[in-house]
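S.K.: sharing a model that was predicted from the sequence below.
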Amino acid sequence: MTSQAPPTGPAYPEKIDGAVLKIAGVVVLGAIMSILDITVVSVALPTFQDVFDATYATVAWTMTAYTLALATVIPLTGWAADRFGTKRLYLAALFLFTAGSVLCAIATSVEMLIAFRVLQGLGGGMLMPLGMTILTRAAGPDRIGRLMAVLGIPMLLGPITGPILGGWLIDIASWHWIFLINLPIGIAALVYSLRVLPKDEPSTTEPFDFLGMLLLSPGLALFLFGVSSIAEGGEGASFGPRVWISGTLGVLLIITFVLHALRAEKPLIDLRLFKNRRLTIATVSMFVFVIAFMGAGLLFPSYFLQVRGETTLMAGLLIAPQGLGAMVTMPIAGILADKVPIGRTVPVALLVMASGFFVFTQVGADTSYLVLCSALFVMGLGMGGTMMPIMTSALKSLTNSEVARGSTLVNIVQQIGGSIGTAVLAVVLTNQLTSTPSGPVEPLEFMADGFGATFTVAFVLILLALIPVAFLPRKKERSHLLDDEDGATATPVMMH
């Protein structure tokens, strides 16, 4: 049942109680499964080529199809959470993801594997936005920073532990186990969710924006399909018909959706939330940051594999200091996000991250591992104080009824930014490695120079993120209230 928070005191207690921590555990389990499966498959692509006798471009769709499914289902999550209730939808998403994982493990052809990865992605795409919605409602706006820090751990460690776990499972067992490992985790998450997640009442009168769905979901899928196809040729950037036709159609559908959403009474994604200045600034900051962060995340293991000749497992271990650095600062950043305006902390964290990243712009074929691992650790320190506080700032500005749609909006921004960043840096790296050397140079040094130039592009993107970050709030605001357009009245947070 919905009731209004008392105006004389906070709607939630100051300390995080055990019930909220149990809910956070459920969300983290779901986040771990969803995020790990984005990266764990990357190390299995050569194995898929051998097992299914397929080209690299074909098996790469085992990753692309999963990403496209995520982008397609995320816009539906906000409406579905209101219509069916977050608990029911979360349980359905867990079941769909787990079932998709088992089907992937028993696939007998690459086409079957790609199809089952789509099914898996449809479940995985709902887990993160639903998890953020559940956490925000359980913790309340004044404690969300600390709990979002908990959720942020799998978000930052996924790209690190995924390759390590994937390489280890393939070495000691077979490729099937990178999917089968989700079965016991999924069953545990389902049982845990049934016992811990609170019941919530669905909104039976909430209309569904069918036109918005027909515009936005295919638009996002076509746009990301085009972007992800740019570097597929292997000989530099390839802007063939598949890229520009699908990309153009995707952009046109997205633009049409924007025009529709601004006029519709109940749009699939409520773009009118961008009237909230705090949400807009946080979302733009997140978008620019994720382009650099997600794009560069794939470069680090590639450098150790291609230039330094390390095994997949060792490459994963070498980038582990990044995750360790994030684990140090993320809990601190979560506490600070509830106490100190993030406009005073995030710029500092972003500069720390940039200082560590600068080392990789100067990377060579024999750069000391001690130097590189130290730089990754410093980068992790900065990342731990950047991503989740920005996301927290966005969600804390919303009322309870807006949280589901707001978290969906933030997740779409993350997904699009990550896909663009990965595609752009892949194109830059491919062009660098396939270009003609200007003079006599050792092959490994030439490759290292190519990685260094690509890291420089990512470094510039990180610096560009400082521009929107500079506009983040620098004064303490009442996070449990949302001002209207005139800044004169406020809407109390609603709680179940």
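M.R.: Looks like it came in fine. Numbers count the residues shown, from 1 in each chain.
S.K.: make it CA atoms for all contacts and neighbour counts henceforth
M.R.: Noted.
S.K.: who's in contact with residue 336?
M.R.: Residue 336 is in contact with 145, 342, counting by CA atoms under 8 Å, 6 or more residues apart in numbering.
S.K.: just the element for it, please.
M.R.: Assessed by DSSP states H and E, residue 336 sits inside helix 320-339.
S.K.: check the secondary structure at the nearest residue to residue 67 once chain neighbours are set aside for me.
M.R.: Of all residues not flanking residue 67 in the chain, residue 121 sits nearest, at 6.8 Å (CA to CA, 6 or more residues apart in numbering). Secondary structure, DSSP: H, G, I helix; E, B strand; the rest coil: residue 121 is helix.
S.K.: pasting the second one now:
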Amino acid sequence: MSAQATSAARSEEPFSIRKILGPLAAIIIGIFMVVLDGTAVNVALPGLLQEFNTTYQVVSWTVTGYALAQAAVIPLAGWLSDRFGAKQVFLVSVFLFTVGSLLCALATSVETLIIFRIVQGVGGGMVLPVAMAFIYRLSPPEKVGAVMGMMGIPILLAPALGPVLAGYLVDYVSWKWLFLINIPIGAFGVYLGIRSLPRIERQAVAALDKLGFLLAPIAFAGLSYGVSEGATSWTASKTIIGIVVGAVALILFVIVELRRKDPLLELRVFRSMDFTKGIVVQWISQIALFGTMFLVPLFLQQAQHYTAFDTGLIMLPQAIAAGLFMPIGGMLYDKIGARPLVFVGMLIVTIAAYILSHVDASSGKMMIMGPLALLGAGMGMSMMPLNTHLMQSAPRDLVSRVTSLTNAAQQVMTSFAVAGLATILAKRMVFYGPTAKSELEAYSLSFGDTFLILTFIAVFGAILGLMLRKPAPIAGEEGGKQPEMMMHVG
């Protein structure tokens, strides 16, 4: 059957999520593994420190190398998907991540572990942008919110489950199982993907933008590295070098891309004010999400002396609430659009951040778990409607380039969230240190001030959410025409 005939046949049938459960499951497995691993290894650092008898500066590169590899390859995901097909790129990425996991488990030194984590990052970096574009093209326009909501569950669930799983494995089994557990899951994901993922017809793409191909990894990896190092010191030479190299490469990249007829990343979408407002709100939500995931475990372990495993359990309500509200937000998006959901979601995040700003060393578990659940609900309600809104602000044939662009920017903003909030926390500790009755009190006050700043950032996000408009239909795309797919799955 031809692609056109298959597409026509599909359009005559009523859509049901059950019909795409196979592809959806394959995509969710890939996303869940990658996102889970990104947070789980952080908990294992003390164990790796002892295992390899090394320094924290060296072992932290197991996290930094993974993040930089992701930042470097994310901008390439869109072009590779258009050129070789989203199915092929997704499967190769999951396979590479799985192989990288096996190599990590077999690592005999910290140096080889760092190298194998980079292999993991190269595979994992392309999974999310390709998956988002895949799901968007797989769904009819009137159901895209519901399907994206289902896909979004692992994006918010995995970061909170990562510390719980890692804490248990590190405390009671072995750090190697952080990686070994990925092998059967990844193998099943690849098998399911081969069997169920449809072949999206390849785009007619121009030759690779070679200069953009060289500049993009330097720009995004350089900025991610420089900003993440800023958490330690903004004046250190490696911080300055990373930011300067990344910024110069980014400026050159923007100049080159705007002059290209067929750029690597489609930066012209920023001409749409609706897209620009949407991506700013997305950045704010990233700061709130990853800032909380950085601050709360730090507070629980250093101020309240919980173990890594207990800390993960306390943060679990955030993941559960996010998982519950994510599909609700997706279904509501199809009915009422992004604006009310983003506004209400960011308003809930604001309330949660404000409550957390009043937490101190004497606060009980419920005082922390309650606002974390609120935060998860707010993020779950707003995140995927916002992502869907961004993709619908661009022409459908550029969706893969837009998801690469938004994910590359998110990688930098995640580093900025952690580094910026770490700097604020450190400065408030210096401010309160001389007058506080104890170090514990200084820590509690500093933690509260940092979350208060996060509250004001979330308020700004809610205001911007009110300014979002429904994306105008793209010329030639009225009627919600779907991209053609070859539905044989061999």
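M.R.: Happy to help now that I have it. Note that this is a predicted model, so its numbers are computed, not measured.
S.K.: so how far is residue 61 of structure 1 from the residue nearest to residue 67 of structure 1?
M.R.: 12 Å (CA to CA, to the nearest Å).
S.K.: neighbour count winner among these two?
M.R.: Taking neighbours as other CA atoms under 10 Å, residue 121 of structure 1 and residue 61 compare with residue 121 leading, 30 against 20.
S.K.: mind telling me what that one corresponds to in structure 2?
M.R.: Alignment note (TM-score structural alignment): residue 121 of structure 1 maps to residue 121 of structure 2.
S.K.: please, where are all the helices along the stretch 151-300 of structure 1?
M.R.: With helices called from DSSP state H, counting those that start in this stretch, the stretch 151-300 of structure 1 shows them at 177-180, 182-196, 210-228, 241-263, 277-297, 299-306.
S.K.: check which residues of the fourth one are buried.
M.R.: Within helix 241-263 of structure 1, the residues that qualify as buried by neighbour count (16 or more other CA atoms under 10 Å) are 242-244, 246-254, 257-258, 260-261.
S.K.: how much does it stray from structure 2?
M.R.: Mean deviation of helix 241-263 of structure 1 relative to structure 2 after superposition (mean CA distance after the TM-score superposition for structure 1): 1.0 Å.
S.K.: how about that helix, aligned to which bit of structure 2?
M.R.: The aligned range for helix 241-263 of structure 1 is 237-259, by TM-score structural alignment.
S.K.: ok, the last one next?
M.R.: Correspondence between helix 299-306 of structure 1 and structure 2 is established over residues 295-302, with TM-score structural alignment as the criterion.
S.K.: quick one on the thing from earlier: save the helices of the stretch 151-300 of structure 1 as CSV, and put in distance to residue 353 of structure 1 too.
M.R.: Below are the helices of the stretch 151-300 of structure 1 laid out as CSV (distance: least, CA to CA, whole Å):
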stretch, distance to residue 353 of structure 1
helix 177-180, 31
helix 182-196, 32
helix 210-228, 27
helix 241-263, 32
helix 277-297, 10
helix 299-306, 15
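S.K.: so which of those gets nearest residue 477 of structure 1?
M.R.: Smallest distance to residue 477 of structure 1 across the helices of the stretch 151-300 of structure 1 (CA to CA): 10.5 Å, for helix 277-297.
S.K.: that closest one vs structure 2 - mean distance after superposition?
M.R.: With mean CA distance after the TM-score superposition for structure 1, helix 277-297 of structure 1 averages 2.0 Å from its match.
S.K.: what's that helix in contact with?
M.R.: 159, 273-274, 387, 390-391, 393-395, 397, 410, 413-414, 417-426, 455, 458-459, 461-462, 464-466, 468-469, 471-473.
S.K.: now the strands for structure 2?
M.R.: 199-200, 485-486 (DSSP state E).
S.K.: need these in JSON lines with mean neighbour count, can you?
M.R.: What follows is the strands of structure 2, written out as JSON lines (neighbours: other CA atoms under 10 Å):
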{"stretch": "strand 199-200", "mean neighbour count": "20"}
{"stretch": "strand 485-486", "mean neighbour count": "18"}
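S.K.: what do we get in structure 1 for residue 409 of structure 2?
M.R.: Match for residue 409 of structure 2 (TM-score structural alignment): residue 413.
S.K.: neighbours of residue 150 of structure 2, how many?
M.R.: 25.
S.K.: same check, this time on residue 437 of structure 2
M.R.: Residue 437 of structure 2 has 10 nearby residues by other CA under 10 Å.
S.K.: cool, and residue 483 of structure 1?
M.R.: By the criterion of other CA under 10 Å, residue 483 of structure 1 has 16 neighbours.
S.K.: how about it, nearest residue that isn't a chain neighbour?
M.R.: Among residues not flanking residue 483 of structure 1 along the chain, residue 490 sits closest, at 4.6 Å (CA to CA, 6+ apart).
S.K.: contacting residues for the one you found?
M.R.: So residue 490 of structure 1 contacts 481, 482, 483, 484 (CA under 8 Å, 6+ apart).
S.K.: make it 10 Å
M.R.: Applying CA atoms under 10 Å, 6 or more residues apart in numbering to residue 490 of structure 1 gives the contacts 399, 480, 481, 482, 483, 484.
S.K.: for those, work out which two are farthest apart.
M.R.: Farthest pair in the contacts of residue 490 of structure 1 (CA to CA) is 480 and 484. Separation: 13.3 Å.
S.K.: now do the shared contacts for these two.
M.R.: 490, 491.
S.K.: who has more neighbours, these two?
M.R.: The neighbour comparison of residue 480 of structure 1 against residue 484 (other CA under 10 Å) goes to residue 480, with 22 against 12.
S.K.: give the contact list for the nearest residue to residue 80 of structure 2 once chain neighbours are set aside.
M.R.: Nearest non-adjacent residue to residue 80 of structure 2, counting by CA to CA, 6+ apart: residue 89, 6.9 Å away. Counting by CA under 10 Å, 6+ apart, residue 89 of structure 2 makes contact with 77, 78, 80, 81, 82, 83, 95, 123, 126, 127, 130, 131.
S.K.: which of those fall within helices?
M.R.: Members of these lying in helices (criterion: DSSP state H): 77, 78, 80, 81, 82, 83, 95, 123, 126, 127, 130, 131.
S.K.: among those, which one has the most neighbours?
M.R.: That'd be residue 126 among those, by other CA under 10 Å, with 31 neighbours.
S.K.: and it, how close does it get to residue 247 of structure 2?
M.R.: When residue 126 of structure 2 is compared with residue 247 of structure 2 (using CA to CA), they lie 23 Å apart.
S.K.: matching residues in structure 2 for the helix holding residue 336 of structure 1?
M.R.: If you align by TM-score structural alignment, helix 320-339 of structure 1 falls on residues 316-335 of structure 2.
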